[in-house]
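**Student:** I would like the atomic coordinates for the input below:
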Amino acid sequence: MNSAQPPAGTALAFARHDHANCADEVLTRAEALAKANGARLTPVRRRTLEILLEAHRAMGAYEVLERLAAEGFGKQPPVAYRALDFLVEIGLAHRIRRLNAFTACMHPGEAHSPAFFICRKCDHLAEAPAAAVRAALESAAEKLGFTIERTNVEALGLCPACAEERT
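**Tutor:** Reported below is the predicted structural model:
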């Protein structure tokens, strides 16, 4: 893969990049974030995060469990669910509700309001900043007297590669 940075405005997941470097950077930040929160990135938690980082796509809990079981981490669903819940709780992963799946957070430790762009053809997923969307939602909520505690913005469409295949 090309290690050059993607053009401005292009989501990293949909651009050619050094994926190993991308994953290593997130793992380094994850270790620091867990430690700062007084938590441990146990072997099963770390491996779960590594599995999520292997590709820019969301994975279901049972897919993660299969991988963990194949590597000797246990075959019972709580193994994967506990690790995934921990990663989501401390901000190292996100739950993608539309897919009932999980993806590694590409900005661990940063306060951010992400939007997820999901390719309906290849299932690749990109996380992008969505502060403007969050601000618009908060403005609308304020008019209703509603307090937003969490948002999950998901958009379904075609990634650049799949859109190019159609033309």
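**Student:** From here on, just use CA atoms for contacts and neighbour counts.
**Tutor:** OK.
**Student:** Where do the helices of the protein begin and end?
**Tutor:** 19-36, 43-53, 61-70, 77-89, 131-144, 160-166 (DSSP state H).
**Student:** okay if I get those helices as CSV plus mean neighbour count and distance to Ala104?
**Tutor:** As requested, those are arranged in CSV below (neighbours: other Cα atoms under 10 Å; distance: least, Cα to Cα, whole Å):
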stretch, mean neighbour count, distance to Ala104
helix 19-36, 16, 9
helix 43-53, 19, 5
helix 61-70, 18, 12
helix 77-89, 19, 8
helix 131-144, 13, 19
helix 160-166, 11, 21
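**Student:** With distance to Asn152 added, can I get the ones you listed in CSV?
**Tutor:** Below are the helices of the chain laid out as CSV (distance: least, Cα to Cα, whole Å):
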stretch, distance to Asn152
helix 19-36, 21
helix 43-53, 18
helix 61-70, 19
helix 77-89, 13
helix 131-144, 9
helix 160-166, 23
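**Student:** Now the second one, please; I'll put the structures next to each other:
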Amino acid sequence: MPPAHPVDPPVGLPLGFSDHDHGACRRAALDRAAARCAEARLQLTPVRRRVLEILLEAHAAQGAYDVLERLSAEGMGSQPPVAYRALKFLTDHGFAHRIERLNAYVACAHPDAAHEPGFMICRTCKLVAEAPIEPARGALGRSAAETGFTIEKTVMEVEGLCPACRDPHSDADAGPAC
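**Tutor:** Below is the predicted model of the structure:
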């Protein structure tokens, strides 16, 4: 069995809720994004790369204006289209996902694989964990097949408490491990 990728979570825990080397997680995701862009002849411009870095700083969703504020402070643009264009590029190419419930974005935990993610959102600390869903294989997929409906897109977001915020003995104010 090959060794686990630095961003692979321990078995049973989605990446956002797992204790892991977040520095390695960020570096690996940036390296993979750069390699995929080079292979596909996509331009990972400095602004796009910086937006991805901002999203990778934590496994928490960030709004476009939060990203824009950071870009502006760093002299990389102060107009909303700067952030929105970079976020669109990242979501279009599978490097990030839009979290509908929060009207925000999160870096993709599995950018190398075609997948349909679902998201678990902690209502306390706003941590977001990505989990694989297979709507076509579950009850929804069976219902769709029975009626002749073709599923083209699925958005699954659930809200609750992450392990750290749910555990009364943990230091929830400290935030997520990474």
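**Student:** Of the helices of structure 1, which is nearest Glu110 of structure 1?
**Tutor:** The closest of the helices of structure 1 to Glu110 of structure 1 is helix 19-36. By Cα to Cα, the value is 9.8 Å.
**Student:** which residues in structure 2 does that closest one match up with?
**Tutor:** Here helix 19-36 of structure 1 aligns to structure 2 at residues 22-39, judged by TM-score structural alignment.
**Student:** Tell me roughly how far that stretch lies from structure 1 on average.
**Tutor:** After superposition onto structure 1, stretch 22-39 of structure 2 sits on average 1.1 Å from its aligned residues (mean Cα distance after the TM-score superposition for structure 1).
**Student:** what distance separates that stretch from the middle of the whole chain?
**Tutor:** In terms of Cα atoms, centre = their mean, to the nearest Å, the centre of stretch 22-39 of structure 2 is set 13 Å apart from its chain centre.
**Student:** coming back round to it: so which of the helices of structure 1 gets nearest Arg98 of structure 1?
**Tutor:** helix 61-70 (13.9 Å).
**Student:** mind checking what Ala69 of structure 1 lines up with in structure 2?
**Tutor:** By TM-score structural alignment, Ala69 of structure 1 lines up with Ser72 in structure 2.
**Student:** now what about the match of helix 19-36 of structure 1, what contacts it?
**Tutor:** The contact list for stretch 22-39 of structure 2 (Cα atoms under 8 Å, 6 or more residues apart in numbering) reads 6-7, 43-44, 49, 52-53, 56-57, 95, 111-112, 178.
**Student:** Please repeat the previous calculation with a cut-off of 10 Å.
**Tutor:** Stretch 22-39 of structure 2 has contacts (Cα atoms under 10 Å, 6 or more residues apart in numbering) with 5-9, 15-16, 41-45, 49-50, 52-59, 90, 93-95, 107-112, 177-178.
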